[in-house]
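Undergrad: no sequence for this one, just the structure:
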């Protein structure tokens, strides 16, 4: 007979697939009423302080605010969280090494551990100048090329492939390499500044990154190479986003803008390596990962060069054109199917990622915060930043089961205009579309990460800059914010910083 610990771990493994039950029909009306956006801004809403339901933590707010487990986690599940934390922080080394459980890094890589990108489980910072620290990346670059033939077009149209990788440099640029190998390039980031005057006389300077690649290690870059920079997103609340029902998410989609409000969100569709089917994308800046395990294994492969059962290539993102990289020693273990991180460790990291708790709101009853909340709703921001959901019941994921959560995202793709366009398709997302990021925890970015860099490439140095970069479907809401009196704009920012 299995003991309780083994039963719990079996449940942990089963819960990696991402399939959730639907709501009971009898309770749907009640849930609809609860999750409807409020029109009363005279006081906080019931349970509003608990952004992730019972999983919300109310521990001391400091630099570790994003690193606590789900508050409703049973004691006997804490072990899996702590073990996952250890693997998340593990510093991997190149093969061969005396410690077999830690070798297999690279040969090409962006970071030596998950923690080096998601420092303290928080948001990555945009670099200024040369990225020079070995084994850590502030900004990674997604790479792809336009479809070259009918098969490429078919793969993109079906969701089988998110993009067409460069035949030499792959789908991601790795700017570090293990000894004896050549890094793919040196990345330098500079910025172009544009002043934006506001009606009250305030001048806001918006900066746009300019990426320079030098010293290509495997031949010149193609003229048609498409490059899109990324900073790491915060890790909190991911399990709740994975738990949301697909039906609930897509209920807000309006790809043809039939209601005429100018907002036409739509879901991305991508083939899940875990589920072996095309599924709704939920994670990543363009929603190009369907499940947390897909996200975790893709990061192991692309960022660290660590193979797994879902990404079995021990050379990571190395392409056949990079012959020295393909031939380099690897850390494949015959006991684990000749991969470098086994399924047991992957499930622990996935469990850890699923259960990083969202901190409780601060100052929810402050009059200025309530006034800012009213402005946030009134300017139309909630058309994309959907305030709240109820997650379905799921006995295999008790921490995420049947919780009222407040992520302020619709999880959909939206056209954000020319200013933020990277002109690089990703799955069904075109070069102007981005997934609405969740806002919970955004006001603690400085506390946890030591900076306030926002948007996909960190170009915004504060929340006001992030708002002013909004275009496309968000143009009307942005213009309403620009027109606000100074006090109202400050209250809006107070509300955002309370999340």
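TA: Nice, thanks for sending it over. This structure is a prediction, so every number in the text was calculated from the model and none was measured. Residues are numbered from 1 along each chain as shown.
Undergrad: from now on I want contacts and neighbour counts done on CA atoms only, so please keep to that.
TA: Fine.
Undergrad: which positions within stretch 417-432 qualify as buried?
TA: Buried residues in stretch 417-432, counting neighbours by 16 or more other CA atoms under 10 Å, are found at 417, 420-422, 424-432.
Undergrad: need the distance between the two termini of it.
TA: Terminal residues of stretch 417-432 lie 6 Å apart, using CA to CA, to the nearest Å.
Undergrad: with adjacent residues omitted, what lies nearest to residue 368?
TA: With sequence-adjacent residues excluded and distances taken as CA to CA, 6 or more residues apart in numbering, residue 368 is closest to residue 491, at 5.4 Å.
Undergrad: put this next to the previous one:
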């Protein structure tokens, strides 16, 4: 709440609650937010309140994406469908955006002028290569398995005398406290790329080793957790900086992003409790980032630490960092190549006289539209007795303290698919301390080395069907949903311990509920 008050004082009330002119909402670049009436606010408070009745599903629970929900398919395309309420005309844009999302980029110079500009350093040749079937990535399963859907972020601590970014100065001025400040590695930049075009060395090869630990559970059961040790091996441009911090990231699933973007910032900020004023042990914090596109502080929503404010900016960042493609937001034609890699910067690029950027604004908008409208599948088996019991266990153990079940989105005249929908993403989109076990010890924006954004849970039970694996968390260390729960620490330690103490039947019911989402 204190952050919300400070944002109001610094940016104006409209920047927080969206009650002013076009584009003033802190949450997004929406130009047509319709303010809620008091009557609507009261209705929304009732419909989003936590239930205490677990005898049957709640009204509309079958449709986690509201009107945008689609039938749950039984094949690998379950995450690749357009919003269920999309018009025929707008579905054409979705399909064109899908083509651009799947498009394979090639190195310059090339005869395919609309597709050249790859790299010179890159992690994948297309968006689809990381987000296979629009689902989640996985860590390498052995020495012969590649890491295409995963990479390492890298940064170094900034010296105390380093100039602050606009957002850092803003946070210092309103909170009167130090913020974690980092800088890219002087040679390797902000993330490590494991591929390069011909004539250039790749930056590294991802290495990992695992240590198994057995965890006893009530009822005589046990589980095994694997702890990773991540390494940047075969470095192509010399050693990393001595104080370099690395953080592994798997590609997250893509469904429901437009609906998450449409949750009012005021609702998210209202749930923040950075000082744990209510004493429940949960102290979610809002991630506030500097938007490169809109040149102002905005609420971070996307990425494992909520480092991007909008789908468009997240997409543009992935184009430049993952594929090396310049765009209207991140304009460098060489992607993540640094001044310490002069040959990379001097290599041929895909921009020039015929086009300003390697992907232009229209194409970026189509990719954004596609990402915004990847639909959430309908719930499965939600009225099964074991699933209903699992839901009750989910609520009783305190999981809803961070995995907020329901939200209602903005009214958006030009985005009918996301407009005024009751959705069930099971996230508060806030940063939470998840303990030392999950810590990457690398700050990002306001997030410290132990904080992560609460990930949405919708569709999580379809991961094996879509992607052929069942690995979870930011680095894929968890090989099952139970393992993912058992890795929870910090603010979630008490909830995790309650799960350990459950009877085997209730623990199985909890997992069954998660699989139904």
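TA: Now that the structure is in, tell me what you want to look at. All figures in this text were calculated on a predicted structure; none of them were measured in a lab.
Undergrad: the most centrally placed residue in the first structure and residue 435 of the first structure: what is the separation?
TA: With distances taken as CA atoms, centre = their mean, residue 284 lies nearest the centre of the first structure, 4.0 Å away. In this view, residue 284 of the first structure and residue 435 of the first structure are 8 Å apart by CA to CA.
Undergrad: so how far is residue 139 of the first structure from residue 385 of the first structure?
TA: Distance from residue 385 of the first structure to residue 139 of the first structure, by CA to CA: 25 Å.
Undergrad: which position in the second structure pairs with residue 182 of the first structure?
TA: In the second structure, the residue paired with residue 182 of the first structure according to TM-score structural alignment is residue 201.
Undergrad: element containing that match?
TA: Following DSSP states H and E, one finds residue 201 of the second structure outside all helices and strands.
Undergrad: using the three-state scheme, assign the closest residue to it other than its chain neighbours.
TA: Closest residue to residue 201 of the second structure apart from its sequence neighbours, by CA to CA, 6+ apart: residue 236 at 5.7 Å. Classification of residue 236 of the second structure by DSSP: H, G, I helix; E, B strand; the rest coil places it in coil.
Undergrad: quick check: residue 236 of the second structure touching residue 202?
TA: Yes - the criterion here is CA atoms under 8 Å, and residue 236 of the second structure meets it with residue 202 at 5.8 Å.
Undergrad: which residue ranges form the strands in the stretch 201-350 of the second structure?
TA: Per DSSP state E, counting those that start in this stretch, the stretch 201-350 of the second structure carries strands over the ranges 205-216, 222-233, 245-250, 288-291, 296-299.
Undergrad: and residue 185 of the second structure, which of these is closest to it?
TA: Evaluated over the strands of the stretch 201-350 of the second structure, closeness to residue 185 of the second structure peaks at strand 245-250, with 8.9 Å, by CA to CA.
Undergrad: where in the first structure does that closest one align, residue-wise?
TA: Residues 226-231 of the first structure are matched to strand 245-250 of the second structure when aligned by TM-score structural alignment.
Undergrad: same question for stretch 36-56 of the second structure.
TA: Here stretch 36-56 of the second structure aligns to the first structure at residues 23-43, judged by TM-score structural alignment.
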